[in-house]
Each structure stands twice: as structure tokens, then as C-alpha cells.
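below are the sequence and a predicted model for it; my questions follow.
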Amino acid sequence: MDFKVNGKAVSYGGDAEMPLLWYLRDIAGMTGTKFGCGEGLCGACTVHVDGAAVRSCQTFMEDVEGSNITTIEGLGSGDKLTALQKAWAENDVPQCGYCQSGQLMQAASLLSENPNPSDEEIVDAMEGNICRCGTYERIKKAIRQAAGA
């Protein structure tokens, strides 16, 4: 299976039914994508496949053949943060931080599809990403700020 991860071409010849999450963490060494529930319900493992937010714990290697995958490590450009990442920091969104990579990836997908979402659209888009610390208002504020940037 050939695909790209954060712009880099890679090949994988292992188990086609292995979740993408395990490839990213265990083989590629990209530990920014987190394991949460393993059921696709919490959003901690969210990455982009061809620009769309997906749960990597429920996406199998055979499903990413020929795809472009972006992880949290590839969201920015080197030392240059995106407007969303800047807003995240400026609004002190992270508390424990565990869910944040998935939250950021989901928010980035939302803003790529809808650059000026309403509060209701933000809540709807982010609904499947759980934050046990309850930073939802800060998340919404950061997304609004990034949309206005």
C-alpha cells in the first residue's frame, strides 16, 4: 500500500486490516495522534484522509491506499503555526491536553469546509470530539477567532 503521510510518500506491506492509528503511532512513530476509545466515538485519534476528518482507530490500512494523510504533526508548516493553532494557544484551550490533537484536526477540517462557521455549526462539527476537561467554550472561541483571522 502506497500513500502519503504529511506530504511524505510511504509504503506499507503489513496487515491491511490494521487500524491507521496503530500504523501512525507504532510504525511511523507519530504519537501526536492519540488512542482514546478505540470505537471511533471520542475523536482523540482524528486525522485527515484526503482532507476529510476521520477516526484513525476505525480506518484500516487498506482504506488509505493512494491517500494523503495529515496528522497533527503535519498541521502546521515547520515552526509556523496555523491561525487555528495560534488561536488554540491564545485562548488557553488545552487543559490536560490529551484530546487536543483530535480536537485541532476536527476543527481544521471544519474550517477548510466552512471558513466562517456559526456557533451552531461549530458545536455540530465538534460534537463527536470529547474533552473530559470540558474546555468546549474555549474550543469554540478559538475556532471563531481562527475563522476571523
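Done, it's in. Residues are numbered from 1 along each chain as shown.

only C-alpha atoms for contact and neighbour calcs from this point on.
OK.

burial of the closest residue to residue 33 other than its chain neighbours, as a residue count?
Among residues not flanking residue 33 along the chain, residue 45 sits closest, at 5.2 Å (Cα to Cα, 6 or more residues apart in numbering). Residue crowding around residue 45 was assessed by other Cα atoms under 10 Å; the count is 32.

so what's residue 45 up against?
Residue 45 makes contact with 21, 33-36, 55-57, 101-102 under the criterion Cα atoms under 8 Å, 6 or more residues apart in numbering.

one more time with 10 Å, if that's ok
20-21, 32-38, 53-58, 71-72, 99-103, 105-106, 129 (Cα atoms under 10 Å, 6 or more residues apart in numbering).

can you tell me which of those are in strands?
When the contacts of residue 45 are checked against strands (DSSP state E), the matches are 53-55.

the residue most central in space within the chain and residue 82, how far apart?
Among the residues of the chain, the one closest to the centroid is residue 105, at 2.6 Å (Cα atoms, centre = their mean). From residue 105 across to residue 82, the span is 12 Å (Cα to Cα, to the nearest Å).

shared neighbours of the two, anything?
residue 75.

counting neighbours, which of the ones in strands among the contacts of residue 45 comes out on top?
Comparing the ones in strands among the contacts of residue 45 on neighbour count, residue 55 comes out first with 24 neighbours (neighbours: other Cα under 10 Å).

dropping in the other structure now:
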Amino acid sequence: MSFPISLTINGVRRDVELEDPRVTLLDLLRERLHLTGTKKGCDRGQCGACTVLVDGRRINSCLALAVSHDGADVLTIEGVARGDQLHPVQAAFIAHDGLQCGFCTPGQIMSAIGLINEDQAGDDPERVRECMSGNLCRCGAYAGITDAVLEAQQNLTAANQRRSA
């Protein structure tokens, strides 16, 4: 028995036949669709390396059954930049050395984008740290990550204000 689902992934509709309803969104992205930017860390929802945005909200894709997201809009790290132009969060991570080994970086960036889109970041470093606490960095780049999220929030807010003026 197969389970047909349709997802919009990074702006492109993808129709997929699942042979097993237990396939996670993470495994679908990595193994079937070859979008390997989303990382499999703990595979238990504890590290945040697999964070993607589903319908604009942050989720741990290792805990999400793909079949339960039929019809959803999924954004992965591969869909964040626009050609050669980095997303402001990506640029801020580079500017603030918000990465070391880089394994957690895609999940950190996706979580930061979600946090900013959810209007949760504000300008309080402690609030950012709390809201990003579901994403672990074994290298300890937390100070750079926090600074990057704060800068990206400021830059995106300023850009939105210029557009609406």
C-alpha cells in the first residue's frame, strides 16, 4: 500500500508516494528528495539540527511524519538564499562567527528565521537564547549565534520599515 502526498518544498510542488506511513519528514527530505542541508543529529527531537519551517512555523523534522504534512509548505535551508544573495540571517551568522564546525548551522539558521518570523526575537539577548534553546551547538558558538539573530532581526525590521514607508 502506498500513501501519496503533495508538499510544496522551497516553493516547488513535490508529489511523493510513500511506501511506509512512518517515514519522517527528515528522512523524506534527505533520502528521497536529496535535500541534505537538513541534518540528522540526535533523531529524537533534542538537538534541533533537523529544524525546518512548515507553514512558517519551526518544527523538528525528525519528529514529524511526512504523511501528516500532506499539503504543507516546507522551507529548508536550501530554499533560504535567493541565488547568490544570502538571507539576512545567513549573512549575520557569517558576520558574527555564529558557526564553527557547521553541523548545527542549518537548523540554527532555520530556527532563527522562524523565531524572527514569529516576532519572538525582539532585542533582548536572553529572550533570543531562550527561544533558540532547542538548537544545540556542540562547538559552543552561542554568543555569535545570539548576536547574529539580533542583528538579522534589526536588519529585517529596518528593511520592512523602508518598504512600508
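Nice, I can see it. No experiment lies behind these values; they were computed from the predicted model shown.

got a TM-score for the two of them?
The TM-score (TM-score structural alignment, normalised by the length of the first structure) is 0.96; 149 aligned residues with a Cα RMSD of 1.0 Å.

quick check, the residue nearest to the centre of the first structure in contact with residue 34.
No - using Cα atoms under 10 Å, residue 105 of the first structure makes no contact with residue 34, being 11.7 Å away.

and for these two, which residues touch both?
With Cα under 10 Å, 6+ apart, residue 105 of the first structure and residue 34 have common neighbours 43-47.

can you map out the helices along the second structure?
Assigned by DSSP state H, the second structure shows helices spanning 25-27, 88-95, 105-117, 125-131, 142-164.

next, the buried residues of the second one.
Judged by neighbour count using 16 or more other Cα atoms under 10 Å, the buried positions of helix 88-95 of the second structure are 88-93.

so how many other residues sit close to residue 36 of the first structure?
With other Cα under 10 Å as criterion, residue 36 of the first structure counts 17.

show me what contacts the equivalent of it over in the second structure?
With TM-score structural alignment as the criterion, residue 36 of the first structure lines up with residue 41 in the second structure. Residue 41 of the second structure makes contact with 47-50, 62, 103-104, 136, according to Cα under 10 Å, 6+ apart.

returning to what we had before: how about the helices of the second structure in a markdown table, adding distance to residue 13 of the second structure?
Shown next, in a markdown table, are those (distance: least, Cα to Cα, whole Å):
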| stretch | distance to residue 13 of the second structure |
| --- | --- |
| helix 25-27 | 15 |
| helix 88-95 | 25 |
| helix 105-117 | 20 |
| helix 125-131 | 30 |
| helix 142-164 | 27 |
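
nearest to residue 10 of the second structure, out of these?
Of all the helices of the second structure, it is helix 105-117 that lies closest to residue 10 of the second structure, at 12.6 Å by Cα to Cα.

and the closest one against the first structure, how far off on average?
Taking mean Cα distance after the TM-score superposition for the first structure, the mean distance separating helix 105-117 of the second structure from the aligned residues in the first structure is 0.4 Å.

count the residues that sit near residue 108 of the first structure.
25.

one step back: mind putting the ones in strands among the contacts of residue 45 of the first structure into TSV with distance to residue 6 of the first structure?
Converted to TSV, these look like this (distance: Cα to Cα, whole Å):
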residue	distance to residue 6 of the first structure
53	14
54	15
55	16
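
just the closest of those residues to residue 121 of the first structure, please.
Using Cα to Cα, those come closest to residue 121 of the first structure at residue 53, 15.4 Å.

so what does that closest one match up with in the second structure?
In the second structure, residue 53 of the first structure lands on residue 58 (TM-score structural alignment).

list the contacts of that match.
Listed by Cα under 10 Å, 6+ apart, the contact set of residue 58 of the second structure reads 48, 50-52, 74-75, 107, 110-115, 117-118.

before we move on, what about residue 140 of the first structure?
By Cα under 10 Å, 6+ apart, residue 140 of the first structure lies in contact with 88, 91, 93, 107, 118-120, 122-123, 126, 146.

report the buried members of the residues you listed.
The neighbour count (16+ other Cα under 10 Å) marks 88, 91, 93, 107, 122, 126, 146 as buried among these.

okay, these in CSV with distance to residue 8 of the first structure next?
Below are those laid out as CSV (distance: Cα to Cα, whole Å):
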residue, distance to residue 8 of the first structure
88, 26
91, 32
93, 30
107, 23
122, 31
126, 28
146, 27
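
which one of these is nearest residue 10 of the first structure?
Distances from residue 10 of the first structure to those, taken as Cα to Cα, are shortest for residue 107 (26.1 Å).

that closest one contacts residue 145, correct?
No - the criterion here is Cα under 10 Å, and residue 107 of the first structure misses it with residue 145 at 11.8 Å.
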